[in-house]
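Enquirer: sharing a sequence plus its predicted fold:
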Amino acid sequence: MWIALLIIVFVLFALSFTKFEIRKEIVINQSPENVWKVIIDFQNYKHWNTQLAYLGGDIKPNGDLHLKLSVSGTAPYEFKPKISHWEENKKFAWIAITGLPRIFDGEHFFELKNLGNNTTLLINREEYRGILSLIIKNLPMMKNAPTGFETMNLEIKNYTESNK
């Protein structure tokens, strides 16, 4: 009995480190500083972001956010992530934990690479981790997620480049 219980605990522990990632990149004809300003200006998401709405929170390192994701074909989803990375003009991220840590966590990153000549490589990615990630990875909503990342990248690019 104890051996079976230990095996189950070990398997669940090992599964908690399971992860997958969605990653999309785009070159933006603006400096990292200007792209950064758009990414952290949550109050103005309504002017360019068709998928993510800012409902409140503290936009600062370790701040708590309240966001709503609305993707075509799925019900809107409100969540309250915590800002996990704040490296000005380089990296911004938040983490959303569903229930207990390592059950299903998503950490969303915006990484900015200065390409010179007033251009920036935006890396928009999310790391999904936890026991349920193997199951959730294969759900229909996750099959459409890469398209959502591409849409957001284009929206960031268009908004940033039009506000020179």
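Expert: Okay, I see it. Treat the numbers as computed from the prediction; the structure is a model and nothing was measured. Numbers count the residues shown, from 1 in each chain.

Enquirer: drop to CA atoms for contacts and neighbour counts, all remaining ones
Expert: Noted.

Enquirer: which element is the closest residue to Leu121 other than its chain neighbours on?
Expert: Using C-alpha to C-alpha, 6 or more residues apart in numbering and skipping the chain neighbours, the partner closest in space to Leu121 is Val27 (4.5 Å). In the assignment (DSSP states H and E), Val27 maps to strand 19-28.

Enquirer: check Phe109 too.
Expert: Going by DSSP H and E, Phe109 is part of strand 104-116.

Enquirer: now the angle from that strand to strand 19-28?
Expert: In terms of direction (axes from the mean of the first three to the mean of the last three C-alpha atoms, to 10 degrees), strand 104-116 departs from strand 19-28 by 30 degrees.

Enquirer: below is structure B, check it against A:
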Amino acid sequence: MKEQIMSEIVIQAPLAAVWKVLADFAYYPNWSPTIQQFEGIPEEGKQTKVWLQQPGGTRIKMNPIFLRIAKEQEIRWKGKLFLAGLFDGEHYFVLKPLANGQTLLIQGELFSGVLVPFLRKMIKGNTLAGFNLFNQALKKEVEGSL
């Protein structure tokens, strides 16, 4: 089974300014309400522990592999719950330049695995709400630093 969620926001800042905050993994604890900490600096092709906090109180530690870190374009990782195929998630941030020096942030995740139907309410509820909270916090952090 599969399920995909996505959240977008327009940030009143150039792509380079958004990337600077998004790719500064050590600084996340200072502004992000949902992605709270990276243990180490993520590198493409490697695993890095990530602490997540969902609205509603669920806090989890995951150890995803970073699939892509492309400067001013995309950050993508894939994690799993216990065993591959049970509940997997491929999370992504995509940046797109817009007119007038604005940037579109697209945050999404493709969930797959046998537990997806049982976790659909959480995915479309607290998880999607967390994406929106993160996007708003990133917008505030970037726009406030200009």
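Expert: That came in fine, so what should we check first? The structure displayed is predicted, hence computed values, not measured ones.

Enquirer: TM-score them against each other, please.
Expert: With the length set by TM-score structural alignment, normalised by the length of structure 2, the two chains reach a TM-score of 0.91; 146 aligned residues with a C-alpha RMSD of 1.6 Å.

Enquirer: how far is the strand holding Phe109 of structure 1 from where the chain is centred?
Expert: 8 Å (C-alpha atoms, centre = their mean, to the nearest Å).

Enquirer: which residues touch the helix or strand following it?
Expert: Moving toward the C-terminus from strand 104-116 of structure 1, the next helix or strand (DSSP H and E) is strand 119-129. Residues outside strand 119-129 of structure 1 that contact it (C-alpha atoms under 8 Å, 6 or more residues apart in numbering) are 16-32, 35, 102-115, 149, 153.

Enquirer: check the gap between the residue nearest to Leu121 of structure 1 and His47 of structure 1 for me.
Expert: Distance, Val27 of structure 1 to His47 of structure 1, by C-alpha to C-alpha, to the nearest Å: 21 Å.

Enquirer: the two: who's more crowded?
Expert: The residue with more neighbours, out of Val27 of structure 1 and His47, is Val27; 17 against 10, by other C-alpha atoms under 10 Å.

Enquirer: that one maps to what in structure 2?
Expert: Mapped onto structure 2 by TM-score structural alignment, Val27 of structure 1 lines up with Val10.

Enquirer: can you tell me how far that match is from Glu3 of structure 2?
Expert: To Glu3 of structure 2, Val10 of structure 2 is 24 Å away according to C-alpha to C-alpha.

Enquirer: now check structure 1 for the residue matching Glu72 of structure 2.
Expert: The alignment partner of Glu72 of structure 2 in structure 1, by TM-score structural alignment, is Asn89.

Enquirer: quick one: its match from Ser31 of structure 1, how far?
Expert: For Asn89 of structure 1, the distance to Ser31 of structure 1 equals 9 Å [C-alpha to C-alpha].

Enquirer: mind checking how far Trp36 of structure 1 is from Pro76 of structure 1?
Expert: Separation of Trp36 of structure 1 from Pro76 of structure 1 (C-alpha to C-alpha) stands at 26 Å.

Enquirer: now Asn138 of structure 1
Expert: 19 Å.

Enquirer: equivalent analysis for Lys157 of structure 1, please.
Expert: Remark: distance between Lys157 of structure 1 and Pro76 of structure 1 (C-alpha to C-alpha) = 24 Å.
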